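[1] Okay, here's the prediction I keep looking at, along with the sequence it came from:
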Amino acid sequence: MDRFDFPVGYYNLHKIKIIEFQLNRWHSFGYARLEDMVEAGKRINTADDWKEEMIRQAEKALAEGRTMNGAFYYRAAEFFTLPSDPDKLKLYDKFIDLFYNNVFANDDIERVLVPYEDGYLSSMKVPSRMDTTKGQIVIHGGFDSFIEEFYSMAVYFSNLGYEVIMFEGPGQGATLKKYNLPLTHEWEKPIKAILDYFNLDDVTLIGISMGGWLCLRASAFEPRIKRVIASSIAFDYMQIPPKFIASFARFLFKYPKLMNYLAELKMKKMPQEKWGIYNLMYITKKDTPLDASKMILELSEENLHSDLVKQDVLILTGEEDHFIPLKMHHKQVKALTNAKSITERIFTRDDQGHNHCQIGNFGLALDVMAKWIKNHSK
């Protein structure tokens, strides 16, 4: 694929925020037709309807010869499929097969398994499409993404002359699904493995969503990272809700049965919470909401070590992010007391990048990143 189009616009596609966001997500990254997402939004009533409708969209797209759409609709179908459902892995495998063996089979993609602990870190290398290489960019996601989702991003930077390496750390993608490595907050460890394996130095690290927290944590301990870009930073996950809610949550940790019971009630009433709790249990490989939620305590201000970050830093935030409130952006900027430089960009509704990870105008976010990297490179 020579290039991707990044459409502009965050659309009102569903009354449930997380469903609306997911429908916009695949369109904004350049993989889905808006008309398909509009149609799906009309046919989906709740998250329980999601899987079958997205499979229907995938099959329809493939029958019409739209293989890229079809592949990513299988990925979309996998998203809300619960870990207990055997279709979850089947849908993932279907997506991966179409991605590498059909849609992008002729692209210059190198798939690499990087040894790590008792398994491997799934990674992808995309070379510069220019005669010379301007430098290396390393990209990873966070709570729910696969590296294949960021391929349009990799192609964008490759066309600008950068070598791009994307990887899935513990708790992500194939690293979790195939090699059973659960999420860790000590992100400097997988980053070290990636930098060592590819013999990288003087790199730009980009972390998306929860990856924004993880990339800053890694930068605090890894000097080979010279520039770091955090998209939709959380800073401290226990500081996201109001203080009284956070205090109540900490109280519940002392009463496991009560916390698990209340979590079950929450999952029944709130689709975003249901998906979030189940996915957290899945990526941490824990059996109860309580045990999984202990990871949230690890993603803290103290463990982030913002004061140790000495690189050039770019922070991108959506003003109306439905996951991460704007206050977290300001807390993070204030905490970076020793950064070489700090550049911040808050995207507004006028930009159409006002939601999480600039879904609605991802192309603008990439343009901001590219100009910043150029200005902060030797």
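    Sure thing, it's come through. This is a predicted model, so every value here is computed, not measured.
[2] contacts, neighbours, all on C-alpha from now
    OK.
[3] Need the residues that contact the stretch of helix or strand Asn279 belongs to.
    Element membership for Asn279 (DSSP states H and E) is helix 271-284. Residues outside helix 271-284 that contact it (Cα atoms under 8 Å, 6 or more residues apart in numbering) are 18, 46-47, 80, 82-83, 143-144, 171-172, 176, 182-184, 263, 266-268, 287-289, 291-293, 295.
[4] try 6 Å
    By Cα atoms under 6 Å, 6 or more residues apart in numbering, the residues outside helix 271-284 that reach it are Ile18, Gly171, Pro182, Leu183, Met267, Ala292.
[5] Stretch 214-229 too?
    187-188, 201-207, 304, 308-309, 311-315.
[6] could you say what helices and strands the helix or strand containing Ile137 packs with?
    For Ile137, the element it lies in under DSSP H and E is strand 135-140. With contacts taken as 3 or more Cα pairs under 6 Å, 6 or more residues apart in numbering; DSSP states H and E, strand 135-140 sits against strand 162-168, strand 203-208.
[7] Next one: Ile277 relative to Asn260, how far apart?
    Distance of Ile277 to Asn260, given as Cα to Cα, to the nearest Å: 11 Å.
[8] Among the two, which residue is more densely surrounded?
    Ranked by neighbour count (other Cα atoms under 10 Å), Ile277 and Asn260 place Ile277 first, with 20 against 17.
[9] any idea how far that one is from Ser293?
    8 Å.
[10] so what's Glu344 up against?
    Contacts of Glu344 by Cα under 6 Å, 6+ apart are Leu314, Ile315.
[11] Going toward the C-terminus from the strand or helix carrying it, what's the next helix or strand?
    With secondary structure defined by DSSP H and E, Glu344 is part of strand 341-347. Under the assignment DSSP H and E, the closest C-terminal helix or strand after strand 341-347 is helix 362-375.
[12] contacts for that next one?
    Contacts for helix 362-375 (Cα under 6 Å, 6+ apart): Phe6.
[13] Try it again at 7 Å.
    If you take Cα atoms under 7 Å, 6 or more residues apart in numbering as the criterion, helix 362-375 is touched by Phe6, Ser28, Phe29, Gly353, Gln358.
[14] What is the neighbour count of Glu110?
    For Glu110, using other Cα under 10 Å, the count is 11.
[15] Now do the same contact list for it.
    Counted by Cα under 7 Å, 6+ apart, Glu110 has contacts Met124, Lys125, Val126.
[16] for comparison:
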Amino acid sequence: MDDPGLVALPVGFERFHRQDFVNYQLNRARALGSADRPELAAAAARLRSTADGAPVFAALSRRAAAEGRLREAAGCARLAEFFTPPSSALKAERYRRYRELFDAAVPGLARHEVPYAGAALPAYTLPASGPRAGATVLVHGGVRLGDRGVPPDLPADRRRRSFMRVSVRTRARLSPTLRAVVEQVLYMLDSSDPADVPDWFLGMNARHLGSGRVRHDVLLLCGEHDAFQPPVLTRAQARAFTGARSVTTRMFTRPEQADQHCQMANLELACQVLTAWLRSTGAEGPAPQPEPHP
């Protein structure tokens, strides 16, 4: 590749760790080109549980930074931050370190602070690597560090909440994936009550999401073995876009090595599908304006 900021992304989903949740996180780092396979394999052997992840990858990040390998340093710092519980005092510190390394590792990146609601939303701009031939693409990074919840329209029944509290705690102890989800949702809600977690998810219902208000072209990408957002949710979301100008659903398969969550293991293919779709829809002119909120 002519652009020094671009790297060829690896293809293939590896079995680094026996726990699927941990294994996916390591594969995500590899798929993004921010960690070497041998280094990940060696680190995986030292991970007896998710609690080991933060110190192991924090040490690897420091070593990579000292060796001038900023991309790997940022990738390992991101893993260290991810495996740090939201309740830990080190969470914010490790996030700041990851952000600094990421900014240093990606040439041409410019950081911005967008004023919003008395605070600011972080944003980046990254110019095209070649001649500019299309419009600007706005990428939103999800809700992991987003709004602290939508109040659900649910009755505050004490017996129901007591049951949900016990159920969530029990299930979270048995599943590392669910435990991470519960911790993250409680962090976003600024809550310590596990009963708030199912209420928060139930609050993201059809009425609150407002999918029918979308009037633009829509592309849904899904992996056939996505453990976080399975295909059944993709199909339901596609049906919910009743007012969209067009809805395209692309299911990635195991033979394509893109069947996992967010197509980790073949991001190049996912990017090709996305850019081809952007070109095809962009040639049709601007999308209709969305209806005003009732």
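    Received it, and whenever you're ready, just let me know what you need. Being a predicted model, the structure only gives us computed values, none of them experimental.
[17] before we move on, the earlier item: the helices and strands packed on strand 135-140 of structure 1: which one's closest to Tyr151 of structure 1?
    Smallest distance to Tyr151 of structure 1 across those (Cα to Cα): 8.6 Å, for strand 162-168.
[18] equivalent range in structure 2 for that closest one?
    Mapped onto structure 2 using TM-score structural alignment, strand 162-168 of structure 1 spans no residues at all.
[19] Run through the neighbouring helices and strands of whatever helix or strand comes next after that strand.
    Downstream of strand 162-168 of structure 1, the first helix or strand assigned by DSSP H and E is helix 173-177. For helix 173-177 of structure 1, the elements it packs on are strand 119-126, judged by 3 or more Cα pairs under 7 Å, 6 or more residues apart in numbering; DSSP states H and E.
[20] what's the spacing between the counterpart of Ser167 of structure 2 in structure 1 and Leu290 of structure 1?
    Superposed on structure 1 with TM-score structural alignment, Ser167 of structure 2 falls opposite Leu262. As for Leu262 of structure 1, its distance to Leu290 of structure 1 is 10 Å (criterion: Cα to Cα).
[21] Show me which of these two is the more surrounded one.
    Higher neighbour count among Leu262 of structure 1 and Leu290: Leu290, with 22 against 14, using other Cα under 10 Å.
[22] OK, contacts around the corresponding residue of structure 2 for that one?
    Alignment note (TM-score structural alignment): Leu290 of structure 1 maps to Ala195 of structure 2. By Cα under 7 Å, 6+ apart, the contact set of Ala195 of structure 2 is Arg161, Met164, Arg165.
[23] how deep is the first one tucked in, by neighbour count?
    Residues contacting Arg161 of structure 2 under the criterion other Cα under 10 Å number 18.
[24] how about the nearest residue to Glu168 of structure 1, chain neighbours excluded?
    Leaving aside its chain neighbours, Glu168 of structure 1 sits nearest to Ser122 (5.4 Å; criterion: Cα to Cα, 6 or more residues apart in numbering).
[25] right, and that neighbour touches Val112 too?
    Yes: between Ser122 of structure 1 and Val112 there is a contact under Cα atoms under 7 Å: 6.3 Å.
[26] Looking at the two, which is more packed in?
    More neighbours surround Ser122 than the other of Ser122 of structure 1 and Val112, with 26 against 17 (other Cα under 10 Å).
[27] distance of the more buried one from Ser300 of structure 1?
    From Ser122 of structure 1 across to Ser300 of structure 1, the span is 26 Å (Cα to Cα).
[28] Over to Ile96 of structure 1?
    Going from Ile96 of structure 1 to Ser300 of structure 1 by Cα to Cα gives 33 Å.
[29] Asp144 of structure 1 too?
    To Ser300 of structure 1, Asp144 of structure 1 is 19 Å away according to Cα to Cα.
[30] Ok, Leu336 of structure 1 next?
    On the measure of Cα to Cα, Leu336 of structure 1 and Ser300 of structure 1 end up 14 Å apart.
[31] repeat for Thr67 of structure 1
    Look at Thr67 of structure 1 and Ser300 of structure 1: by Cα to Cα, they are 41 Å apart.
[32] where's the counterpart of Leu233 of structure 2 in structure 1, which helix or strand?
    Alignment note: Leu233 of structure 2 maps to Met328 in structure 1; criterion TM-score structural alignment. Here Met328 of structure 1 sits within helix 327-335, counting by DSSP H and E.
[33] Could you do Arg111 of structure 2 as well?
    Taking DSSP H and E as the criterion, Arg111 of structure 2 maps to strand 110-116.
[34] Who are the contact partners of the residue most central in space within structure 1?
    By Cα atoms, centre = their mean, the mean C-alpha position of structure 1 lies nearest to Gly141, the distance being 3.4 Å. Under the criterion of Cα under 7 Å, 6+ apart, the contact list for Gly141 of structure 1 reads Gly207, Ile208, Ser209, Met210, Gly211.
[35] Pipe the contacts of Ala195 of structure 2 into JSON lines and attach distance to Ala65 of structure 2 and secondary structure per row.
    Shown next, in JSON lines, are the contacts of Ala195 of structure 2 (distance: Cα to Cα, whole Å; DSSP: H, G, I helix; E, B strand; the rest coil):
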{"residue": "Arg161", "distance to Ala65 of structure 2": "47", "secondary structure": "helix"}
{"residue": "Met164", "distance to Ala65 of structure 2": "44", "secondary structure": "helix"}
{"residue": "Arg165", "distance to Ala65 of structure 2": "42", "secondary structure": "helix"}
